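Asker: need coordinates for the following:
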Amino acid sequence: MICLEIIAEVTSEDLAGVYKEVAETVGVENAYKIYSHFKGLQLMFPLKFYSKEYIMQQICSEYNGKNVHALARKYGYSESRVRQILREAKDEIV
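Answerer: Presented below is the predicted three-dimensional model:
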């Protein structure tokens, strides 16, 4: 395990490959935590950050009958996908 004193002295410029970019985004200490937890693994991050269930809940609770466009922009979905989510939620209730 790397001594935490060393981490305090390191800058993002001192890191290898993708860790440099990670450290520039979240800081060296957090980059080290990510490294410690996932080292040796290949990670792929989904395009969507929130779960389908969360999005469905939020869209349904915020929908006022007229704001499909605003919800689509807010959550990064197309208007047709927002309408589909609303239909799916309605079908689950019935």
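
Asker: rest of the way, CA atoms for contacts and neighbours
Answerer: Noted.

Asker: neighbours around the residue nearest to residue 56 when sequence neighbours are not counted, how many?
Answerer: Counting by Cα to Cα, 6 or more residues apart in numbering, residue 56 lies nearest to residue 85, which is 6.2 Å off, once chain neighbours are set aside. Residues within reach of residue 85, counting by other Cα atoms under 10 Å, total 19.

Asker: which neighbouring elements make contact with the helix or strand that contains residue 85?
Answerer: Secondary structure assigned from DSSP states H and E places residue 85 in helix 79-93. Here helix 79-93 touches helix 52-62, helix 68-75, going by 3 or more Cα pairs under 8 Å, 6 or more residues apart in numbering; DSSP states H and E.

Asker: one more, for comparison:
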Amino acid sequence: MDNNLLEFVVEADIPESYQPVVSLIGMENFLKLCRYAMGDELYFPMQESILRNTRKRLITQEYTGDNVIELSRKYNLTQTRVRGIIKDLK
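Answerer: Have a look, this model is predicted:
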């Protein structure tokens, strides 16, 4: 494919179902994503699953040995869940 044509791509050239993605990330990034995917379908995780990993990492970093109650309040988790996360440290 002629890369010289890329500079002339406009939103109307993009299939309608992908136009919200173009609006979200911009044409240049959309075209980069197209080159990366090369026609394959991509799966994007839900934001919650990424935040869950972030929360686990922060809890393990902030755990001092006696602050389970504070961590459960801070991260809106039960004390049992915080203990379960901390248990993975051992």
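
Asker: follow-up on the earlier one: out of the helices and strands packed on helix 79-93 of structure 1, which is closest to residue 25 of structure 1?
Answerer: The closest of the helices and strands packed on helix 79-93 of structure 1 to residue 25 of structure 1 is helix 68-75. By Cα to Cα, the value is 22.5 Å.

Asker: which of the residues in the closest one are buried?
Answerer: Of all the residues in helix 68-75 of structure 1, those buried under the rule 16 or more other Cα atoms under 10 Å are 68, 71-72.

Asker: residue 15 of structure 1: which of those residues is nearest?
Answerer: The nearest one, if we look at these relative to residue 15 of structure 1 and count by Cα to Cα, is residue 72, at 38.7 Å.

Asker: that closest one and residue 83 touch, don't they?
Answerer: No - in this structure residue 72 of structure 1 lies outside contact range of residue 83 using Cα atoms under 8 Å: 9.2 Å.

Asker: tell me the angle of the helix holding residue 85 of structure 1 relative to helix 68-75?
Answerer: Interaxial angle of helix 79-93 of structure 1 relative to helix 68-75 (axes from the mean of the first three to the mean of the last three Cα atoms, to 10 degrees): 100 degrees.
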